[in-house]
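> Take this sequence and fold it.
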Amino acid sequence: MEVDEPAIAAGSHSAEDILHSSAKTRPAGELQTGHYESCTHFLRVRRQENRFIPVLMGPKMPRRDQEPMYPKYSHLMLILFKPWRSVSDLKQTMQLWTESFESFKHTCNDKVIAILNNMQILHECKDS
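Here you go, the predicted model:
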């Protein structure tokens, strides 16, 4: 599948510029060779007004301040915030989820840390 040339040259703008651009044509990329939809699908950066906030359904999100739930919390936060394609991208074979998450927190950007803190504050507000 051929992908249209983006209106914004990838090398000429920062990721922040691309995300906030109002250009009609959006940057796009092909899926990895071997992906089962690589011949029929591609990914495109959405315009800001067309982005969505995911609402997680199912069991309650674990809290980071409850010791027995911290491994589950670590596992889920890595899945949500660390880019990955396989489990080995999230943690090493003999590594605990908590160890991998602690390592990730030292390398992720401030925006992710702020989101993690806000999630915890939401839990604490529900307690009061």
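> When you work out contacts or count neighbours from here on, use the C-alpha atoms and nothing else.
Fine.
> For my notes, confirm residue 115 occurs in a strand.
No. With DSSP: H, G, I helix; E, B strand; the rest coil as the criterion, residue 115 is located in helix rather than a strand.
> Can you report how many residues lie near residue 46?
19 (other Cα atoms under 10 Å).
> On the three-state scheme, it is what?
On the three-state scheme (three-state DSSP), residue 46 is labelled coil.
> same deal with residue 34?
For residue 34, the assignment made with three-state DSSP gives coil.
> Would you state the strands of this protein in chain order?
Secondary structure of the chain by DSSP state E: the strands cover 28-30, 42-44.
> which residues are contacting the first one?
If you take Cα atoms under 8 Å, 6 or more residues apart in numbering as the criterion, strand 28-30 is touched by 3-6, 38, 41-45.
> hmm, which of these are the buried ones?
Using 16 or more other Cα atoms under 10 Å as the burial test, the contacts of strand 28-30 include no buried residue.
> Ends of stretch 27-40, what's the gap?
Across its full length, stretch 27-40 reaches 17 Å between end residues, using Cα to Cα, to the nearest Å.
> which residue ends up closest to the midpoint of the protein in space?
In the chain, the centroid-proximal residue (Cα atoms, centre = their mean) is residue 81; its distance is 4.0 Å.
> any idea what sits nearest that one, other than its immediate chain neighbours?
When the adjacent residues along the chain are set aside, residue 81 lies closest to residue 112, with 7.2 Å between them (Cα to Cα, 6 or more residues apart in numbering).
> Next, the structure of the following sequence, for comparison with the previous one:
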Amino acid sequence: MKMTIASSLLIQELIINTDPILSTTCVYTTSSAHYIRKKMNTSDFKYLSESAASVEKNANRKGRPHNERFPFQQQHPQATTHLMMKYSQLHVPILYGPQIPRQDRDDTRERYSRALLTLFVPWRTVTDLCSANQTWEDAFKSRQHIISVHSWKIIENIQLLHECKKDRDEHLLQVIAEAQVDNDAIDP
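Down below sits the predicted model:
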């Protein structure tokens, strides 16, 4: 799967995040609920240093609640300067790069399986997705039970989009063929 520099950095930051909650969610779900804060400020440091009890105490205060913050692991290059924050509302991630292949094509089955595993199965290393002696298709079959019901709906919608585009293209070809037949029937 060809990725842009921005998307590969986002995935790296999602994977290296230290919070156990984020390590059990897939890349798609995490990126729809969280974003990377560009620079940590004093309120971020204060939020991270507070204990759970004081966070609960602050929950009773008036005003807009703080967005949850999640620090990166120490080995992350930006662990001391950046953090991940939770959106107030969920967002739909925009996928850059090549589209996810069709499910029903044999020639792209490996790419299809790799794309779905990468987006919809929780992972930290490639071996969490596919072992060295396994094809991506076999890995997908053995791990598809991990994919959430919500993610399956997204996958079904991706496939539906492919089918709509295919039907549109077939209809266009039919209209063009009919127009050519009509043009051939006209005597000059």
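> what's the TM-score for these two chains?
Scored against TM-score structural alignment, normalised by the length of the first structure, the superposed chains reach a TM-score of 0.75; 113 aligned residues with a Cα RMSD of 2.3 Å.
> can you tell me which two in the contacts of strand 28-30 of the first structure are farthest apart?
Considering Cα to Cα, no two members of these lie farther apart than 6 and 38, which are separated by 18.7 Å.
> Please pull up the equivalent of residue 35 of the first structure in the second structure.
With the correspondence set by TM-score structural alignment, residue 35 of the first structure lines up against residue 76 in the second structure.
> picking up where we left off before, count the residues that sit near the equivalent of the residue nearest to residue 81 of the first structure over in the second structure.
Matched across to the second structure, residue 112 of the first structure falls on residue 151, judged by TM-score structural alignment. The local packing of residue 151 of the second structure (other Cα under 10 Å) involves 17 other residues.
> Report the separation between residue 151 of the second structure and residue 179 of the second structure.
Counting by Cα to Cα, the gap from residue 151 of the second structure to residue 179 of the second structure is 42 Å.
> what's the answer for residue 89 of the second structure, then?
Taking Cα to Cα as the measure, residue 89 of the second structure and residue 179 of the second structure are separated by 49 Å.
> again with residue 121 of the second structure
47 Å.
> So for those two, which sits in the more crowded spot?
residue 121 (23 against 12).
> wait, doesn't that one sit right on residue 146?
Yes. Taking Cα atoms under 8 Å as the definition, residue 121 of the second structure is a contact partner of residue 146 at 6.4 Å.
> Map residue 66 of the first structure across to the second structure for me.
Checking TM-score structural alignment: residue 66 of the first structure goes with residue 105.
> I'd like to know how many residues surround that match.
Counted with other Cα under 10 Å, the burial measure for residue 105 of the second structure works out to 10 neighbours.
> all helices in the first structure, in order from the N-terminus.
Remark: helices assigned in the first structure by DSSP state H are 15-20, 70-81, 87-90, 97-107, 110-127.
> Out of the ones you listed, the one nearest residue 56 of the first structure is which?
The nearest among these, by Cα to Cα, is helix 70-81 at 10.7 Å.
> Next, the buried residues of the closest one.
Residues of helix 70-81 of the first structure classed as buried: 70-78 (neighbour count, 16+ other Cα under 10 Å).
> for it, the distance to its chain's centre please.
Taking the mean of its C-alpha atoms, helix 70-81 of the first structure sits 12 Å from the chain's own mean (Cα atoms, centre = their mean, to the nearest Å).
> cool, stretch 92-112 of the first structure as well?
Averaging C-alpha positions (Cα atoms, centre = their mean) puts stretch 92-112 of the first structure 13 Å from its chain's average.
> Next: stretch 79-89 of the first structure.
Mean C-alpha position of stretch 79-89 of the first structure versus that of the full chain (Cα atoms, centre = their mean) differs by 9 Å.
> And for stretch 85-93 of the first structure?
Between the centre of stretch 85-93 of the first structure and the centre of its chain there are 15 Å (Cα atoms, centre = their mean).
> Specify, as a residue range, where that stretch falls in the second structure.
Counting by TM-score structural alignment, stretch 85-93 of the first structure lines up with residues 124-132 of the second structure.
> if I look at residue 24 of the first structure, how far off is residue 15 of the first structure?
Plainly put, residue 24 of the first structure is 16 Å away from residue 15 of the first structure if you go by Cα to Cα.
> try residue 120 of the first structure
According to Cα to Cα, residue 120 of the first structure stands 28 Å off from residue 15 of the first structure.
> ok, now residue 75 of the first structure?
In this structure, residue 75 of the first structure and residue 15 of the first structure are 27 Å apart, going by Cα to Cα.
> what does residue 56 of the first structure give?
The gap separating residue 56 of the first structure from residue 15 of the first structure is 26 Å, by Cα to Cα.
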